[in-house]
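Colleague: Structure for this input, please:
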Amino acid sequence: MLPKLMQTIALPAARVEASRRQFLLGALAAGTGIAVGFRLLSASPAAASETAEESRPHAFSPYVTIDGEGKVTVLSSQFEMGQGSYNGIATLVAEELDADWSTIEVKGAAGNIPAYGNIAFGGTLQATGGSTSMASSWERYRKAGAAARAMLVAAAAAEWGVDATEITVENGVLSHPSGKSGGFGEFAAKAVSIAVPTDVKLKQPSDWKLIGNAGLKRFDSARKANGTEQYTIDVKLPGLLTAVMIHPPRFGAKAKSFDASAARAVKGVIDVVETPRGIAVVGDNMWAALKGREAVTVEWDETAAEKRGTAGLMSAYRDLAKKTPVAIARNDGDAEAQFAKAAKVLEASFEFPYLAHAAMEPLNAVARMDNDGTLEIWGGHQFPDVYQRLSGEIARVPAEKVRLHVMKTGGSFGRRAVFDGDVVVEAVYVAKAIGFRAPVKVQWTRENDMQAGRYRPAYVHSLKAGLDEGGRLVAWHNHIVGQSIMAKTAFEGMVQNGVDPTSVEGANNLPYAIPNQTVGLTTTDAGVPVLWWRSVGSTHTAFAAETFLDEVAEAAGRDPVEFRLSMLEPESRHAIVLRLAAEKAEWEKPLPQGRFRGVAVAESFGSVVAQIAEVSADGNGGIKVERVVAAVDCGLAINPDQVRAQVEGGIGFGLSAILDEEITLTDGKVDQGNFDTYTPLRIDAMPKVEVHIIASANPPSGIGEPGVPPIGPAVANAAYRALGKRIRVLPFARSLNA
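Modeller: The predicted structure follows:
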């Protein structure tokens, strides 16, 4: 069972600030140093109906610790999977603390929802997703840093017998005009006796040295580059066993029986056990477990299995797209009446395949039961509260006896944000099945990840646009057909009137002034497990809308950039990024022969990104993306270098998906197994990328995902000019080879 509180989770908001009155700063002694953090009240002290229990502070959880040597450790509520959340949160703390950047360390924290809950999700669970890490951390981590600084200054003032206002702090050193000075470590323990400030003063932007510093490099760059960074796959414990999984070949199937006699004869195989998620082969090393897996035979019960292939599924989707939508997500004006009298009516259908997350590090987790009854779990805990609760239920220990070690992971893109625990509960199931006699690492192979994973849903869009005699877009209709991500999860309550917001985001909030528009949705029922995938609904809605909009602009005889700007408020965020991208790409300047441009703009996770792609024809009926110019408004850029990296990475990720990636099924079985058949972008296909960041004083919004949606339509629009062919079925390889 999932925690009941998760049934009322709010959707991510771009910018959400916590009530100042709900947070209580606190401090505790931590060895030879100090820990500063928060307690969080269940309800506002001002609430008239408040009870004693509701106003009781929850257990203290540190946000920053400073030890006797002056080392600063930030305890991150957000999970690090390569997107730079640790670096961003470290920047917030170090800025207000005036710490020495070289002394900063960041560790993942878990186990206290009130303190570490994601504010953008209503604070009701600790979760990393929706590009909300900086929005959720922006105020509270700066406050923790500022409070720690104030307490260190007060301790130094008391020690030196001087006025605290005369003390300056820089790079982890406190100084006084008299010549007295000392490092953080000298005063960390003494600061514990100082009263925690109730009204923490934060720096003004004019005083920032780290926030917004384009030259600040990631604190963890060196160990990522030299291979010393530790991930779950690197966890080594005394007596550690390795388990590999045999999952059902069809989704929904279950093991009926299995024969492991031959597997148990393989040297190094310790055991073969059944779990609710499949058969696990346990060995004293990975190779032994893999060889043992080859020797296991399983009979599957496929009574409830999905046996349809993608060809049949997509055919059914196409038929549904031609019918009346089951639900309506947006209905402005009277689109049907405008279509009836439009001077021109255009129609188009777009198809999107299932997509794998294909993170660099396949899924894994480690479980160990300690002698005192504490269950320890190492893993990429994107939803730690969920995994803690589920693991405790499986192991039959209280949730507070489940200790999570939050490990960094080699990518996720949403894949580790699952409500059933996935590989984490597999590790607990396997450890339990062998009597918890040894720690167990469950390590998926790439084939496990491709064939037993969760996928970006497949979709079909049916679009229609109407132009009046003056070439103005007066009517728009989009019917979306595909699976719901939120259905049958803790987010199911967010499906309102048959509309899953993740299916229509980016489609039902187009920024363009189109007076008559409808967005309809027909949600399908398929046995293929689906999940959010980097930029979620905008992965397909932006492509369909922005590609079709180019067709409409051409029918109107208008320039694509000018046509878009004509439907945007001149000073809107969309118009500003679009003009900047066009300026930097020299849109109005003719290109050399053989080069062609395309444009797209999209908003997702509170940020707006415009991209202009430049392509060339490769001579074989395909295209090569040569250059991409991106302009981004993500609010205040805490780490400009990281913002740039995320947009660059998003472009590569999105480009990889549109060109050649797809998951297909034959008779319910996934056809792809590794990177020979599921082909991500190769390095020689990565274009030159330029990223231009809009200066903004607004609070930070998302950046891990917004770079993905515009690249597909921008390239498709450029490809049309290069090849004279509209790409409406993804991936490009399928359309161009048809």
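Colleague: From here on, just use CA atoms for contacts and neighbour counts.
Modeller: Noted.
Colleague: now the strands for the stretch 251-400 of the chain?
Modeller: 254-259, 269-275, 278-283, 297-301, 327-332, 344-352, 364-369, 375-379 (DSSP state E, counting those that start in this stretch).
Colleague: Mind putting those into JSON lines with distance to N698 and mean neighbour count?
Modeller: Output for these, formatted as JSON lines (distance: least, Cα to Cα, whole Å; neighbours: other Cα atoms under 10 Å):
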{"stretch": "strand 254-259", "distance to N698": "51", "mean neighbour count": "15"}
{"stretch": "strand 269-275", "distance to N698": "49", "mean neighbour count": "21"}
{"stretch": "strand 278-283", "distance to N698": "49", "mean neighbour count": "26"}
{"stretch": "strand 297-301", "distance to N698": "55", "mean neighbour count": "16"}
{"stretch": "strand 327-332", "distance to N698": "28", "mean neighbour count": "17"}
{"stretch": "strand 344-352", "distance to N698": "35", "mean neighbour count": "19"}
{"stretch": "strand 364-369", "distance to N698": "38", "mean neighbour count": "26"}
{"stretch": "strand 375-379", "distance to N698": "34", "mean neighbour count": "24"}
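Colleague: so which of those gets nearest T198?
Modeller: strand 375-379 (36.1 Å; Cα to Cα).
Colleague: Direction-wise, compare that closest one with strand 364-369 and give the angle.
Modeller: Orientation of strand 375-379 against strand 364-369 (axes from the mean of the first three to the mean of the last three Cα atoms, to 10 degrees) gives an angle of 170 degrees.
Colleague: Just list what strand 375-379 packs against, helices and strands only.
Modeller: strand 364-369, strand 402-406 (3 or more Cα pairs under 8 Å, 6 or more residues apart in numbering; DSSP states H and E).
Colleague: What's the separation between G421 and R389?
Modeller: 9 Å (Cα to Cα, to the nearest Å).
Colleague: actually V628, not the one I wrote
Modeller: V628 is 45 Å from R389, by Cα to Cα.
Colleague: List the buried residues in stretch 212-227.
Modeller: Buried residues in stretch 212-227, counted by 16 or more other Cα atoms under 10 Å: G212, L216, R218, F219, D220.
Colleague: The structure of the following sequence is requested for comparison with the preceding one:
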Amino acid sequence: MNAATPTRRQLLRGMAAGGFILAVGIAGNRIAVAGDTSTGAVFAPDAFIRIGTDGATTLIMPQVEMGQGIYTTLAMLIAEELDVDLATVTLAEAPPSDALYGNPIFKIQVTGGSTSVRGYFLPMRRAGAAARTMLVQSAAARWNVDPASCSTELGTIRHAASGRTIGYGAVAGAAARLKPPAEVQLKDTRHFRLIGKPHHRLDTAHKVDGSLQYGIDVMPEGVKFATLCASPVLGGKVAHVDDSQARALPGVRQIVVLDNIVAVVGDHMWAAKQGLDALAITWDDGANAAVSTETLWQGLQAAATQQGVAVTKGAAVEANGADVVSARYEIPMLAHAPMEPMNCTVHVKPGACELWVGTQVSTKAQRIAAQVLGIPPEAVTLNNHLIGGGFGRRLEVDMVERAVRVAQHVDGPVKIVWTREEDIQKAMYRSVYGSWMGAELQDGKPVAWSHKVVGPAEVARFLPPAFKNGIDSDAVDGAVETPYLLPNPAITYVRHEPVGIQTCFWRGVGPNNNVFSTECFVDLLAKKAGKDPLDYRRSLTDPKGRAHHVLDLAAEKAGWSMPLPARAGRGICLQFAFGSYLATIAEVAVDDDGTVRVQRLVTAVDCGIIVNPDGVVAQIQGGHVFGLSAVLHQQITLEKGRVQQSNFHDYRVLRIDEMPQIDVILVPSAEAPGGIGEPGTVSVQPAVANAVYAATGVQLTRMPIDPALLARKA
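Modeller: Below is the predicted model:
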């Protein structure tokens, strides 16, 4: 992360001067200690904590930093129990290893799904506590005193009775020879020095001074540059390439033609891009040449006629009951469009390969490179870097696979960079999804509830062992568990894999569809019952529960009962997902031409115990902006198998003049930590839709907002 960050090779070698590495295997929270280099032992690369004889502390990060602040949060967890000054630590990214760095929830090395704090809250603290215990034991042995009579403070061990002090570095070598404790005592929350306190991001200064490297920044010696063009239609192949004009351009060194990819290699990126633009490529579009946005919607709606797999055992709502309300809600295909476009630098050598990339799945990236080259995974050295936006796109390794295929034909290292157009038009996408809702009402409240979810099974593709009994846990997330006291609900799932596109996770994942549909449907039921949407939700939640509490907090802060002018409204989203409770209230104004202006968002958050309050607020704010971009502007459309959007002019992100006021209320809690990276994106869509409903009387059932539906009629 900075100039002092050790390389992977340095981590493998350890410190020649001696020191201490504590490695914590997450499975079962097993603790194993590597040796002291002064005695000739080899330090294992799976360490979370490394302390040099000079007291320098390096923390190895098992999760990837992609703007969510996880480096800071995980470092706070370790430093809290280790008792070191967070300002003095050095952070390093973990090398690929499912066994040592497997996410405790997914059991593979992956950053995503708002699982970092949920998964690592205790393991990271235990690692710090165990290291501190062993350091204290070493100091106590040196002084011939009871370890219980010693204390620690910011990397120093103290013995109050004798007034003696010693730094961690001075006892690091001796600590490495101790047997690790079978159990560790974690701090009482009352004694937290870091956890629960706001802390600035540890990577901010290095972003400001330019020393921080993203994957796109790496420059191995002798590197060439390349950019590529894939088939514009999924499954298409290269039919013919006329490269005569490209080869004549200065700086163009090589043209690589594969079955479905054409790449141009040059002395610099501009030469590669100019060369690619000069190529005349003829494509064989293949079987998906007729796919369109309309065929995607038709396929989804046809799939909804299937019975599906029962996720819960509730009785389905009968469609023709006197007090039955039904509705259908749909969300479109979306791209991720991170600010750092796809890139991967590769050096293929005889029997080996080295990668420089930013990925959310280190071991998957390592394995796909090995698979392409026909070499063992351990022959692939992967240097993972901080990521300029992931949002689920970098959970995929298609860009690594394509980069390695190109690099096979290049002598020396080559940096492959996707243009923005290539990144948006030939990517993997958030699929179309749909929800078919039904409820039977008595006295205005649901006595029966149906929710049929239709969409692809991303878990089945990404993590097959987690796909069980035909149910995709992500696809129904936010539908099975809601914040409401509902009668025995009937939740069903229809797996539908759309034709002609490749799908993947998108920030907010399954709850994007299910919370949108549930919350919009609750507003529809409130209207049917003649109730205020806030009061109606309060009647469906436990008055003593966490959901009820955040709902009341958000309503009070937003001034729910305050009057608004004509064609202005407030809307609510109440959600339980990723282990966190959120209530978001949107305030909007709708212009006569149907343009929706989101003026304010208020979100109350109960995500359990909070590690870094600043980080939580930033995640909610960032998630709201990401979600608003999709609500107001974004969808990917297809015609003749080709994506029609190409850059930020027609796949818009929220602009500065559209930015609403965002207020975030954090609920103090001692509950287990919940996730926070996804929920802010999820909550915006239904909150804004319900605000539009309040302002215009028009309920939006498909995103993004279509102003034509809301325009005031003359």
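Colleague: Any chance you could compute the TM-score here?
Modeller: The TM-score (TM-score structural alignment, normalised by the length of the second structure) is 0.90; 686 aligned residues with a Cα RMSD of 2.6 Å.
Colleague: ok, residues contacting stretch 405-416 of the second structure?
Modeller: 220-228, 256, 263, 265, 343-349, 372, 403 (Cα atoms under 8 Å, 6 or more residues apart in numbering).
Colleague: repeat for stretch 254-268 of the second structure
Modeller: Outside stretch 254-268 of the second structure, the residues within contact range by Cα under 8 Å, 6+ apart are 224-231, 235-238, 241, 243, 247, 251-253, 271-273, 275-276, 406, 409, 414.
Colleague: Quick check on those residues: which are buried?
Modeller: Buried by 16+ other Cα under 10 Å: 224-231, 235-238, 243, 247, 251-253, 271-273, 275-276, 406, 414, out of the contacts of stretch 254-268 of the second structure.
Colleague: start and end residues in the first structure for stretch 274-285 of the second structure, please.
Modeller: Aligning stretch 274-285 of the second structure against the first structure (TM-score structural alignment) gives residues 291-302.
Colleague: residues in contact with the alignment partner in the first structure of A47 of the second structure?
Modeller: Alignment note: A47 of the second structure maps to P62 in the first structure; criterion TM-score structural alignment. Neighbouring residues of P62 of the first structure by Cα under 8 Å, 6+ apart: A27, A35, V36, G37, F38, L75.
Colleague: Let me know the helix or strand that P62 of the first structure is in.
Modeller: Taking DSSP states H and E as the criterion, the element that holds P62 of the first structure is strand 61-66.
Colleague: residues in the second structure matched by the helix or strand just after that strand, start to end?
Modeller: Going down the chain from strand 61-66 of the first structure, the next helix or strand is strand 72-76, by DSSP H and E. Strand 72-76 of the first structure corresponds to residues 57-61 in the second structure, going by TM-score structural alignment.
Colleague: For the stretch 151-300 of the first structure, which segments count as helices?
Modeller: Listed in chain order, the helices of the stretch 151-300 of the first structure (DSSP state H, counting those that start in this stretch) span 184-191, 221-226, 261-264, 286-294.
Colleague: Out of those, flag the one nearest T310 of the first structure.
Modeller: Relative to T310 of the first structure, the nearest member of those by Cα to Cα is helix 286-294, separated by 28.0 Å.
Colleague: That closest one vs the second structure - mean distance after superposition?
Modeller: Taken over the aligned residues, the distance from helix 286-294 of the first structure to the second structure averages 0.5 Å (mean Cα distance after the TM-score superposition for the first structure).
Colleague: Name the residues that touch that helix?
Modeller: Contacts to helix 286-294 of the first structure, defined as Cα under 8 Å, 6+ apart, come from residues 242-246, 262-264, 266-269, 281-283.
Colleague: OK, contacts around K313 of the second structure?
Modeller: When contacts are counted by Cα under 8 Å, 6+ apart, K313 of the second structure touches N488, P489, A490, I491.
Colleague: and which of these is nearest to T90 of the second structure?
Modeller: Nearest to T90 of the second structure among those is I491, at 47.8 Å by Cα to Cα.
Colleague: residue in the first structure matching the closest one?
Modeller: So, by TM-score structural alignment, I491 of the second structure is matched to V519.
Colleague: what do you get for R642 of the second structure?
Modeller: R642 of the second structure maps onto K669 in the first structure, by TM-score structural alignment.
Colleague: now do T345 of the second structure
Modeller: By TM-score structural alignment, T345 of the second structure lines up with V366 in the first structure.
Colleague: Not counting residues beside it along the chain, what's closest to that match?
Modeller: Excluding the flanking residues, the one nearest V366 of the first structure by Cα to Cα, 6 or more residues apart in numbering is K441, at 4.2 Å.
Colleague: State whether that neighbour is indeed within a strand.
Modeller: Yes - per DSSP: H, G, I helix; E, B strand; the rest coil, K441 of the first structure lies within a strand segment.
Colleague: Number of residues surrounding it?
Modeller: 35 (other Cα atoms under 10 Å).
Colleague: mean offset of the match of strand 72-76 of the first structure relative to the first structure (after superposition)
Modeller: Averaged out, stretch 57-61 of the second structure is 1.3 Å away (mean Cα distance after the TM-score superposition for the first structure).
Colleague: filter the contacts of K313 of the second structure to the buried ones?
Modeller: When those are checked for burial by 16+ other Cα under 10 Å, the buried set is P489, A490, I491.
Colleague: The last one touches G478, doesn't it?
Modeller: When you say that, I think you mean I491 of the second structure. No - taking contacts as Cα atoms under 8 Å, I491 of the second structure lies outside contact range of G478: 10.8 Å.
Colleague: what about I89 of the first structure, which SS state?
Modeller: Following three-state DSSP, I89 of the first structure is assigned to helix.
Colleague: counterpart of it in the second structure?
Modeller: Under TM-score structural alignment, I89 of the first structure pairs with L74 in the second structure.
Colleague: Roughly how far does its match sit from L135 of the second structure?
Modeller: Taking Cα to Cα as the measure, L74 of the second structure falls 21 Å from L135 of the second structure.
Colleague: ditto for W297 of the second structure
Modeller: W297 of the second structure is 62 Å from L135 of the second structure, by Cα to Cα.
Colleague: ok, the two, which is more surrounded?
Modeller: L135 (30 against 18).
Colleague: what's the neighbour count on A17 of the second structure?
Modeller: That count, for A17 of the second structure with other Cα under 10 Å as the rule, works out to 12.
Colleague: cool, R655 of the second structure as well?
Modeller: Using other Cα under 10 Å, R655 of the second structure has 9 neighbouring residues.
Colleague: counterpart of it in the first structure?
Modeller: Counting by TM-score structural alignment, the partner of R655 of the second structure is R682.
Colleague: Just give the closest residue to the one residue sitting closest to the centre of the first structure, not the sequence neighbours.
Modeller: With distances taken as Cα atoms, centre = their mean, G129 lies nearest the centre of the first structure, 4.2 Å away. Nearest residue to G129 of the first structure in three dimensions, chain neighbours excluded: G414, at 6.9 Å (Cα to Cα, 6+ apart).
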